[in-house]
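**Student:** Sharing a sequence plus its predicted fold:
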Amino acid sequence: MITIKKHYSYYNPQDGKYYVDKPYSLRDDKVSPSAAPKMPLKNTADRAYKIPVFLSHPSMLNATQTRFLNRLIDEIERALLFPRTLPDTEQYPNKTITSVRRMILSSYGLIAVNMQQVFANYTMTNIPGGTPPPPSWEGAPFLQIEPSMGYQRGLPLLLIKEAGVNSIGVWNPSVVPFFIIEWDSSKPLDEFFNRVEWREIFQNWVAQVRNGYFIQTQPSYRYGPDDL
């Protein structure tokens, strides 16, 4: 008798859990057709039913910034969205900018967090006798590139900036056509995530992501404005 070294799981409707049973035999008459190996749908559904969004953030993080990012990821996942980021969730055999483009083209929204990276003390400008800007924190270079690519794609954007980071490029409120919310790392996390301002902006962004997802996944052949 040939024994297949494979385990199968079964579902217990009383506690809603899957359990792994003993190995079964291909010629075991005691194994009924209903006891065939079952896919743990609950586990696969954890990611399959989440809309992918691009989470742009620096790779160099201190402890406070890491806690903030983890909390933000929890907020995104509770909204049934799947935060994707390079290279944490995926990586491709391409140069970084090509991988970013691939992520942008396969996501339905972008949320960017510009955090303090390097403190810059400016001493001179390119103009002799010019007044240098005041000292400030600089963010990561890709925090300029990735939101710009997302905007060019037309993705719904949500921009978060740590207090103290300079407002240059796409992080200048006079440049971008939407509001940039600021996070103060010296205050507790709940103070930020419980703010009405944050909850309103986040929920509006989630609604835009979902609306864009359903529009982009419509069939190419349309026979009316309200197709079923």
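**Tutor:** Yes, it's here.

**Student:** C-alpha only now, for contacts and for neighbours.
**Tutor:** Will do.

**Student:** List the contacts of the spatially most central residue of the chain.
**Tutor:** The centre of the chain sits closest to residue 83, judged by Cα atoms, centre = their mean, with a distance of 2.1 Å. Residue 83 is in contact with 52, 53, 54, 55, 73, 76, 77, counting by Cα atoms under 8 Å, 6 or more residues apart in numbering.

**Student:** also this one, for the comparison:
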Amino acid sequence: MSGEYNIFLSRPTDLSEEETETVNKISEILKCREIKLRTIGVTDFTNETPMKAIKEIMEQCTGAIILGFTQIKVERGIKKPETKKEMTLECYNIATPWNQIEAAMAYMLDLPLLIIKDNGIDGGIFDPGVTSKYIHEFDLKEQGWLEIEQFLQPFNEWYGDVIRKSSK
């Protein structure tokens, strides 16, 4: 391994204390592997529009992590209203729409993706089968999941993909 690897981290700008602790723990783990996380509005600031800035930063990266924290809680709502697939939602959690945009951009740039979602997050990039990658689901407010094999083995596979991508 030589040098530092830039990884795009898709996450909300505003986090709770517990979510901040989780992101800090992830940053520590990655720093030990010479990985620098890049996020618009957190590590990188620009005069460009968000979409252009994201693209420019991602083009400097060799991988992406999508962290699907709950950003919207719907206590009760209707999904697909007035269609044959209409359904009532109760206690439904939604991640930031930027997760969807940034994941799609990373996918189009063929960056190795590690997709991690909070319990109960669904939709788009967080639906199984949307990409060829497994969607990892944990209670993201707790940091214990970062030390279990169900996370570490896929993480190490993703990390290997990042190393291979950077050597091309």
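**Tutor:** Right, received. Where do you want to start? As the structure is a prediction and not an experimental result, all values here were calculated from the model.

**Student:** gap between the aligned partner of the residue nearest to the centre of structure 1 in structure 2 and residue 20 of structure 2?
**Tutor:** Counting by TM-score structural alignment, residue 83 of structure 1 corresponds to residue 37 in structure 2. Distance from residue 37 of structure 2 to residue 20 of structure 2, counting by Cα to Cα, to the nearest Å: 14 Å.

**Student:** ok, back up a step: with structure 1 overlaid, report how far the helix or strand the match of residue 83 of structure 1 falls within is off on average.
**Tutor:** Assigned by DSSP states H and E, residue 37 of structure 2 belongs to strand 35-38. For strand 35-38 of structure 2, the mean deviation from structure 1 after alignment is 0.9 Å (mean Cα distance after the TM-score superposition for structure 1).

**Student:** so stretch 153-164 of structure 1 corresponds to what in structure 2?
**Tutor:** Under TM-score structural alignment, stretch 153-164 of structure 1 corresponds to residues 109-120 of structure 2.

**Student:** So what's the gap between the matching stretch and the chain middle?
**Tutor:** Distance of stretch 109-120 of structure 2 from its chain centroid, counting by Cα atoms, centre = their mean, to the nearest Å, is 5 Å.

**Student:** And stretch 198-218 of structure 1, by the same measure?
**Tutor:** The chain centre lies 13 Å from the centre of stretch 198-218 of structure 1; the measure is Cα atoms, centre = their mean.

**Student:** For structure 2, just list every one of the strands.
**Tutor:** With DSSP state E as the criterion, structure 2 has strands at 5-10, 35-38, 64-68, 72-79, 87-94, 113-118, 135-138.

**Student:** now for the last one, which elements pack on it?
**Tutor:** In this case it means strand 135-138 of structure 2. strand 113-118 (3 or more Cα pairs under 8 Å, 6 or more residues apart in numbering; DSSP states H and E).

**Student:** Could you do the first one as well?
**Tutor:** Secondary structure elements in contact with strand 5-10 of structure 2, counted by 3+ Cα pairs under 8 Å, 6+ apart, are strand 35-38, helix 50-58, strand 64-68, helix 97-108.

**Student:** Comparing the ones you listed, which comes out most buried?
**Tutor:** strand 64-68 (a mean of 25; mean count of other Cα atoms under 10 Å).

**Student:** any idea what residue 64 of structure 2 aligns with in structure 1?
**Tutor:** Residue 64 of structure 2 maps onto residue 110 in structure 1, by TM-score structural alignment.

**Student:** That match touches residue 147, doesn't it?
**Tutor:** Yes - contact criterion Cα atoms under 8 Å: residue 110 of structure 1 and residue 147 qualify, at 7.2 Å.

**Student:** what sits in contact with each of the two?
**Tutor:** Residues touching both residue 110 of structure 1 and residue 147 by Cα under 8 Å, 6+ apart: 56, 157.
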